[in-house]
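> I'll drop the sequence and a predicted model, then ask my questions.
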Amino acid sequence: MGLREALQTRVLTADGAIGTLLYSYGLDYCHEEMNVTRPEIVEKIHSEYLAAGADVIQTNTYGANAIKLARYGYENRVQEFNTAAVKHAKAAVGTGEQFVLGTIGGVLGIRKSDVTLEEILAAIREQAESLLAGGVDGILLETYYDFEELAATVQMLRQLTDKVIVAQVSMHEPGILQNGMSLNEVLIELDALGADVVGMNCRLGPYHSIQAMETVGLPKHAFLSAYPNASLLDVEDGRVVYESEADYFARAAVELVGQGVRLIGGCCGTTPKHIEAVKKRLVGVAPLTKKEIKPVSIEFVRVPEPPVEEPLHSKAKRQRSVIVELDTPRHLEIDGFVKGAKELYEAGADVIMMADNSLASPRISNIAMSSILKLQHGVRALPHLTCRDRNLIGLQSHLMGLDALDLNDILVVTGDPTKVGDFPGATSVYDVSSMELISLIKKLNEGISFSGKSLRKQANFSVAAAFNPNVRVLDRAVSRLEKKIEHGADYFISQPVYTKEKIVEIYEATKHLETPIYIGIMPLTSFKSAEFLHHEVPGIKLSDDALARMEACGDDKGKATAEGVAIAQELLDTACEYFNGIYLITPFLRYDMTLQLMDYVKQFDRQKGAKANV
């Protein structure tokens, strides 16, 4: 009797975690390498699960594809590792009636990867061919967070083999994937794509796995599977542990069978003891053939009323728009900052922008100052958000706070590495890139959290992205802009530019883009600061002419200020001619210089309007 036929008549018990047991043996390097270097341990684990009563075991090949093995320099050993893994699993089964599934793990998680879907499919095909050549009874696709990846993999494998395909997704929240799709609709689609068994594994323990499966109907053609974790994970002395009694896990398995599951196994933290308990509990338990789906409580997603403030990217498409940056203080005295922000806003700035601990040095929280400016003084604020200081939990929490404060304008940046700042030993997080964060923010605008859960209302963020034109090959920088647009960027804010020629070059290189660009202009205050910007600050390069003019001012502060403003005004002549968006960067809280430049922009527009009327 084959695996398909067995599933038609009874509930099958699968094995539990392999990695958990290898980890317990102190093997925490490349688990797939153990198929070659420690075969006796791998075969022992299989034998223990079979002795516990498992009807189905999986190969030790979760990460045995070229993409994952490349982390260890083993990308050329795919066939070797997979062939050995199948050999050990089949040797453990021997002449028994148990089945062997060749395991393939998902590549993509909540973070998008630089690897393309085509590259993933090529790597999975190579692995699958080795597993199938070894004589597995089917393929187990597990721990897939990205539905597009799993769907494409099922389609590819269905063309490659007629053996059983088990397709399992992983969820951050019970019953919903990170893209917002419900588990039920995902499993329906996988069934339609040709998977023989569809279900879920990992991340969730028994309690939440049952909750998830309560929302799932019986597929038309496929059978249901569930491989829960032993429990939610904990950390003791730096080691990941799972607290779960085997009998509790077994009782949950009975409930999962009551939700229609035909293939029940375990994921992280489960051991042969868990599987033995499951097997005993399922004696005499018949598979479910009919099921009513538990009604899903649909959370109302409220579309917010149109904002009173026009989005900056909308305004910049039709007329002049000016963003002014003013750094928050490094100290606790804020009166001077608030005074400057108010004056700049009253002088005509569309928004006051605040960096997020620029140059990795701590300043007063820009979300706190944005709130003070907006709620106490009626000043529209645009805070930066870096990927450096917060993990995914902190990023979503921070963004939810911004939404609650009705701060809808935001600039997403990667953030300067901590080693350049006041605390070089501090940790840089970088859970996601700036592009990935933009995509996640756009999910919030759809009312969906990073994990796929409903937020009960939609956020309304207008998202800016950074643009560094001060590079040798501008076309590459423009290509990054195009990628950021694909991820959802609404407009761009450039690093400061110091030559008219560069401004024209930017225009010619980006005029095919409909997404507005704000050109950065920052007045110089002294020759020393000019040299610092030119030689030490990433993304800023001055012209030889600007450096020479500032050097000629010597130690005369008044002359240096006037010359810095004059250079900036000359740049504005060109910037205002080619771009609606102007981004004025206030140096060292010298907002008196920025006020002069704002007035100059107004004069430029008045003169241009007067000429147009002649």
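Yep, it's here.
> going forward, measure contacts and count neighbours with C-alpha atoms only.
Noted.
> wouldn't Ser428 be in contact with Gly415 here?
No: under the criterion of C-alpha atoms under 8 Å, Ser428 is not in contact with Gly415, lying 9.1 Å apart.
> when the two are compared, which one has more neighbours?
Remark: of Ser428 and Gly415, Gly415 carries more neighbours, 22 against 18, as counted by other C-alpha atoms under 10 Å.
> now do the SS call for that one.
Three-state call for Gly415 (DSSP: H, G, I helix; E, B strand; the rest coil): coil.
> can you give me the strands in the stretch 401-550 of the chain?
Remark: strands assigned in the stretch 401-550 of the chain by DSSP state E, counting those that start in this stretch are 409-413, 462-467, 491-496, 517-521.
> which residue, other than its chain neighbours, is closest to Leu382?
Met353 (4.4 Å; C-alpha to C-alpha, 6 or more residues apart in numbering).
> again, but for Ala91
Among residues not flanking Ala91 along the chain, Glu43 sits closest, at 7.6 Å (C-alpha to C-alpha, 6+ apart).
> which helix or which strand is home to that neighbour?
helix 39-52 (DSSP states H and E).
> buried sites along that helix?
For helix 39-52, the buried set under the neighbour-count rule, 16 or more other C-alpha atoms under 10 Å, comprises Pro39, Ile41, Val42, Glu43, Ile45, His46, Ser47, Glu48, Tyr49, Leu50, Ala52.
> against that first model, consider the following:
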Amino acid sequence: MAPKKGLLQRLNEGVVIGDGGFVFALEKRGYVKAGPWTPEATVENPEAVRQLHREFLRAGADVMQAFTFYASDDKLSNRGNESSKKYTCRGINDAACHLAREVAEEGNGLVAGGLSQTPTYLSGLGKENTQKEFQRQVDVFVENKVDFLIAEYFEHVEEIEWAIEVCLKSGLPVVASMCIGPEGDLHGIPAGECAVKMAKAGAHVVGINCHFDPFVTLEGLKKMKAALDAASIKVHLIAQPLAYLTPDAHKQGFIDLPEFPFALESRICTRWEMHRYAREAYNLGVRYIGGCCGFEPYHIRAVAEELATERGMLPKASEKHEPWAGGLKMHTKPWVRARATRNYWETLKPSSGRPYCSSMSKPDNWGVTAGDSILKQKTEATSEAEISQLRTKAKTVNGV
């Protein structure tokens, strides 16, 4: 048997499809607590995590990303879930790697170990302390022989540069992905400059994940690609956006939307919008194409079906799904059979079913990540005037 191709070889030869959003998917299924968003489900409910991996693999994902989001010890110590405080970064990440590897070996999948931004950085405790949190995670990933590392969900390019530095010591390929939009990071560094900084720090793949929908994310990636081209830097690009439409979100993306996190369902992209996302991402030059919060297996299946020619195959899950609604030709109702066309679904403007609801929202527009003390004061404020003063104070504290 020929050895399994690694991430960079696969990207050089074609396209790699990532998986979807474990945090939101498992929260909806009752295995993750909203707020902390920590992944102790890998220890408490491993079968739930295993099954979600399996569904993404069947849908066409090439990568089984270990469910290690927000699993640094400093984050776990703050998660406010008494029943899970006994779990550590090492225990959770080790279990996550075993689950991801088990499912990856059922197909031709790669296993990725992921780390994300830390409370240590946001608290201003410095590079050395922040990198210690990263190193503890990377040590577990190396012990578990993951195929590559992903530093994702970083709002500040400085912190992800520190993460890349730690990841590179492993000798593994490094993917770096920030949760930013076209405006750039929360210190005001433009998206293009963020890409250049990540690449110069040594990342092999750079891009954007989370916070924004596929099409806003691609606008940010266009800026990244232009800056990388201008600097004559050659790296691969990654896109792993939300499955929620966010045209009205601003710098902090869907977190600013009043529907976050429990009323986002009306914003979910259709599978047909995911076809469009996959094609536009591929045409832009993105070769690592996946999803983040809100992405379910059927979204990844749509990406895989759109790129079937480029990949030379359809996913296993397409056995139950004919491209562009072909299965509807067997429906008993003639008007539903008439919908078995690509044109019908590509041009449809879905309705929300909620009379008198607006099409967009008024975001909170914090624009920066305020410290816990500021957020606590905001929560306790009782008047609009107090809230306005706190917004101004928060922006001043964060150097805006």
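Thanks, I have the structure now. Keep in mind that this is a model prediction, so the values were computed, not measured.
> the helix or strand following the helix holding Glu43 of structure 1 vs structure 2, average offset?
Following helix 39-52 of structure 1 in sequence order, the next helix or strand is strand 56-58 (DSSP H and E). Average distance, strand 56-58 of structure 1 versus aligned residues of structure 2 after superposition (mean C-alpha distance after the TM-score superposition for structure 1): 1.3 Å.
> can you name every helix or strand that strand 56-58 of structure 1 contacts?
Helices and strands touching strand 56-58 of structure 1, by 3 or more C-alpha pairs under 8 Å, 6 or more residues apart in numbering; DSSP states H and E, are helix 39-52, strand 99-105.
> I'd like the ones you listed as a markdown table, with distance to Asp137 of structure 1 appended.
Output for those, formatted as a markdown table (distance: least, C-alpha to C-alpha, whole Å):
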| stretch | distance to Asp137 of structure 1 |
| --- | --- |
| helix 39-52 | 15 |
| strand 99-105 | 5 |
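> residues in structure 2 aligned with stretch 337-345 of structure 1?
Stretch 337-345 of structure 1 corresponds to no residues in structure 2, going by TM-score structural alignment.
> next, the buried residues of that stretch.
By neighbour count on 16+ other C-alpha under 10 Å, the buried set for stretch 337-345 of structure 1 is Phe337, Val338, Gly340, Ala341, Lys342, Leu344, Tyr345.
> tell me the secondary structure at the first one.
Put simply, Phe337 of structure 1 is helix when judged by three-state DSSP.
> setting aside sequence neighbours, what's the nearest residue to the counterpart of Ala281 of structure 2 in structure 1?
Counting by TM-score structural alignment, Ala281 of structure 2 lines up with Leu256 in structure 1. Distances taken as C-alpha to C-alpha, 6+ apart place Ile210 nearest to Leu256 of structure 1, at 5.9 Å, with adjacent residues excluded.
> so the one you found belongs to a strand, correct?
No: Ile210 of structure 1: not assigned to a strand; according to three-state DSSP it is helix.
> now which residue in structure 2 aligns to it?
Match for Ile210 of structure 1 (TM-score structural alignment): Leu218.
> hmm, Ala281 and its match touching each other?
Yes: using C-alpha under 8 Å, Leu218 of structure 2 is in contact with Ala281, at 6.8 Å.
> shared neighbours, these two?
Contact criterion C-alpha atoms under 8 Å, 6 or more residues apart in numbering; residues shared by Leu218 of structure 2 and Ala281: Ala239.
> got the contact list for Phe604 of structure 1?
So Phe604 of structure 1 contacts Asp573, Cys576 (C-alpha under 8 Å, 6+ apart).
> that one: which element?
In the assignment (DSSP H and E), Phe604 of structure 1 maps to helix 591-613.
> now the residue nearest the centre of structure 2. Nearest residue, chain neighbours left out?
The centroid of structure 2 falls nearest to Cys292 when counting by C-alpha atoms, centre = their mean (3.1 Å). Excluding the flanking residues, the one nearest Cys292 of structure 2 by C-alpha to C-alpha, 6+ apart is Gly21, at 4.2 Å.
> does the one you found touch Gly290 like I think?
No: between Gly21 of structure 2 and Gly290 there is no contact, the gap being 9.4 Å when judged by C-alpha under 8 Å.
> the more surrounded of the two?
Gly290 (27 against 23).
> now for the residue mapped onto the more buried one from structure 1: which residues touch it?
The alignment partner of Gly290 of structure 2 in structure 1, by TM-score structural alignment, is Gly265. Residues near Gly265 of structure 1 by C-alpha under 8 Å, 6+ apart: Thr13, Ala14, Asp15, Gly16, Ala226, Tyr227, Pro228, Ile275.
> for the equivalent of the last one over in structure 2, list the residues it contacts.
Taking TM-score structural alignment for the superposition, Ile275 of structure 1 sits opposite Ile300 in structure 2. In this structure, Ile300 of structure 2 makes contact with Ile17, Gly18, Asp19, Gly20, Phe56, Ala59, Gly60, Ala61, Met274, Gly290, Gly291, judged by C-alpha under 8 Å, 6+ apart.
> confirm Ile300 of structure 2 sits in a helix?
Yes: Ile300 of structure 2 forms part of a helix when assessed by three-state DSSP.
> that one and Pro46 of structure 2, how far apart?
The gap separating Ile300 of structure 2 from Pro46 of structure 2 is 22 Å, by C-alpha to C-alpha, to the nearest Å.
> and Leu76 of structure 2, by the same measure?
Taking C-alpha to C-alpha, one finds Leu76 of structure 2 at 18 Å from Pro46 of structure 2.
> for Ser170 of structure 2, which non-adjacent residue is spatially closest?
Nearest one to Ser170 of structure 2, counting by C-alpha to C-alpha, 6+ apart, is Val142 at 6.8 Å.
> got CSV for the buried residues of stretch 337-345 of structure 1, with secondary structure and distance to Gln79 of structure 1 too?
Shown next, in CSV, are these (DSSP: H, G, I helix; E, B strand; the rest coil; distance: C-alpha to C-alpha, whole Å):
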residue, secondary structure, distance to Gln79 of structure 1
Phe337, helix, 63
Val338, helix, 64
Gly340, helix, 65
Ala341, helix, 63
Lys342, helix, 66
Leu344, helix, 65
Tyr345, helix, 64
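> farthest pair within those residues?
Phe337 and Tyr345 (12.2 Å; C-alpha to C-alpha).
> SS state for Ser397 of structure 1?
Criterion first, three-state DSSP; result for Ser397 of structure 1: helix.
> follow-up on the earlier one: residues contacting the residue nearest to the centre of structure 2?
By C-alpha under 8 Å, 6+ apart, the neighbours of Cys292 of structure 2 are Asp19, Gly20, Gly21, Phe22, Asn209, Cys210, Gln240, Pro241, Leu242, Ala243.
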